[in-house]
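Student: kindly return the folded structure for what I paste below:
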Amino acid sequence: MSDFIQKLKNRLDSPLRPAEKAHTLMESSARTKEFSFQYKERKKTRVAAVLMLLYPYQDEDGNQKYDWKMPLVLRPPYEGVHNHGGQIGLPGGGREEQDENLMMTAIRETQEEIGVIVPKTNIIGSLSDLYIPPSDSMVTPFVGFMNEKPSFIPDPKEVDRIIEAPLSFLQNPNLRMQKKVKLANDVVLDVPYFAVNDDSVWGATAMMLSEFLHLIEEID
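Tutor: Now for the predicted structure:
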């Protein structure tokens, strides 16, 4: 286990601070009191988990580990106003009966969606739960690592494309931007986002990443 991963594990083993401040930095106008858009609530909140999977990447000679990356997934477009089709997120999904706990949900979903088998011993902790109103889901983000870049095998039904996001990009304040996003029902949101090359990471995923980056700042 690298020094960085060990420090991160130690921090995740300690109590988390309230995440609202970090979440607020990347929340869209849909979550503010001033915004009038009303979500449809389902009868029972869905319990789900996602995985932030860190792995080192190397220079062009393949002999110097100088940063970390995390796979994000671009979801295929599909119909419906309150869904995440066409958006960028973390591998993950809803808990199923066979899942022993939410950590196993995150591991199973990661294998199903991007073809990576993550050992339980490589999960080093979790972040604060985050409620996602459009899908009426309570999501727990887990943090894990691989010692080298995994071989990705995306499921085309779940993943249009895998985006390998360098941690240094997410940490760069100059790559945190703002734009307007038009939803399928013509509602327009003011959205802060992380710019990763030509991709925009916003919404609940950006809020989870914001808490994660705050924790990294504490151990640096």
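Student: please make it C-alpha for all contacts and neighbour counts, starting now.
Tutor: OK.
Student: pretty sure residue 178 contacts residue 189?
Tutor: No. Using Cα atoms under 8 Å, residue 178 makes no contact with residue 189, being 10.3 Å away.
Student: second chain to compare with the first, below:
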Amino acid sequence: MTSHSLVIRRLSEALQRANSKASIRWKYSSNSPREAAVLALLADARTDTTATKEMRIEDLGVVLTVRAAGLRRHAGEVSLCGGAVDATDENAVAAAIRETHEEIGVDPRRLAILGPLPSVPDHTFETRVAPFLALVVGGAQNASSSTSATPPNASPAIARFDKLSLVLSPNEVESCFVMKIADLLDSGNQAFEQFRGNAQLRIPTWYGPNNERIWGLTAYIIDNMLKTVIQPAINEQKNNS
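Tutor: Predicted structure coming up:
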């Protein structure tokens, strides 16, 4: 089994274990909140100078965008790819895949969806945001647009972020960058703040390569993913190395 296949398998298994446990039950402002969906999208964050023979989970990075300055809401903020679920979308994950293609130009066939992360409200508590853990994989011939929790059987290579040739939507996205898992887990890169005004719920904030501030809902989703999926998968990796 290739190192890429091992990474995908460990992430999938850690996600399945995390989804079997209870998460926070949020109270929304209505019984029928609006629906939105995002991708916690991972790519190979190595470059030609840092790539090694064997891929490890720490080599992955989270793909993030800076929202365009002209947007009416959250202009200039760091965000995961995604948006509102439209009536024409088959389901929430289909909306996240569509929005990712529209925002940064990733071919849906190159998105391997591993499964859902816990939903969380937006700052108004009127919208339920459904995150999904996903990978950008190699050539389209090996990729899958399946929305099941099973990664592609072809065991594709996880795509290098610096090789993606992204096409950004100028009306929606100012820039796109990747934050390496190893850097996100480094306590020296973290500052903490309350989330949703809850003194009992403190989450880290980070800064990107050009001082982009990662905070709020995006930081909450990333922090939860790191704690419940990424770190357990890394622990398994260490135990089996």
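Student: isn't there a strand covering residue 53 of structure 1?
Tutor: Yes. Judged by DSSP: H, G, I helix; E, B strand; the rest coil, residue 53 of structure 1 forms part of a strand.
Student: that one and residue 90 of structure 1: what is the separation?
Tutor: According to Cα to Cα, to the nearest Å, residue 53 of structure 1 and residue 90 of structure 1 sit 9 Å apart.
Student: residue boundaries of the strands in structure 2?
Tutor: For structure 2, strands defined by DSSP state E occupy the ranges 34-44, 60-67, 78-79, 81-84, 111-116, 120-121, 127-136, 173-180, 191-195, 198-207, 213-214.
Student: wait, doesn't residue 167 of structure 1 sit right on residue 70?
Tutor: Yes. Applying Cα under 8 Å, one finds residue 167 of structure 1 in contact with residue 70, separated by 7.1 Å.
Student: which of those two has more residues huddled nearby?
Tutor: The neighbour count for residue 167 of structure 1 versus residue 70, taken as other Cα atoms under 10 Å, is higher for residue 70 (21 against 17).
Student: quick one: map residue 223 of structure 2 onto structure 1.
Tutor: Under the alignment defined by TM-score structural alignment, residue 223 of structure 2 corresponds to residue 210 in structure 1.
Student: contacts only, for the closest residue to that match other than its chain neighbours.
Tutor: In this structure, residue 210 of structure 1 finds its nearest non-sequential neighbour in residue 22, 5.5 Å apart by Cα to Cα, 6 or more residues apart in numbering. Residue 22 of structure 1 is in contact with 207, 210-211, 214, counting by Cα atoms under 8 Å, 6 or more residues apart in numbering.
Student: go with 10 Å
Tutor: By Cα atoms under 10 Å, 6 or more residues apart in numbering, the residues touching residue 22 of structure 1 are 206-215.
Student: so how far is residue 136 of structure 2 from residue 100 of structure 2?
Tutor: With Cα to Cα as the criterion, residue 100 of structure 2 and residue 136 of structure 2 are 11 Å apart.
Student: tell me which of the two has more neighbours.
Tutor: residue 136 (26 against 23).
Student: surely that one and residue 166 touch.
Tutor: No. Applying Cα atoms under 10 Å as the test, residue 136 of structure 2 and residue 166 come out as separate, 11.8 Å apart.
Student: name the residues contacting each of those two.
Tutor: 106-107.
Student: for stretch 74-81 of structure 1, buried residues please.
Tutor: Across stretch 74-81 of structure 1, burial judged by 16 or more other Cα atoms under 10 Å covers 74-76.
Student: again but with stretch 85-94 of structure 2, I slipped
Tutor: Using 16+ other Cα under 10 Å as the test for burial, stretch 85-94 of structure 2 gives 85, 92-94.
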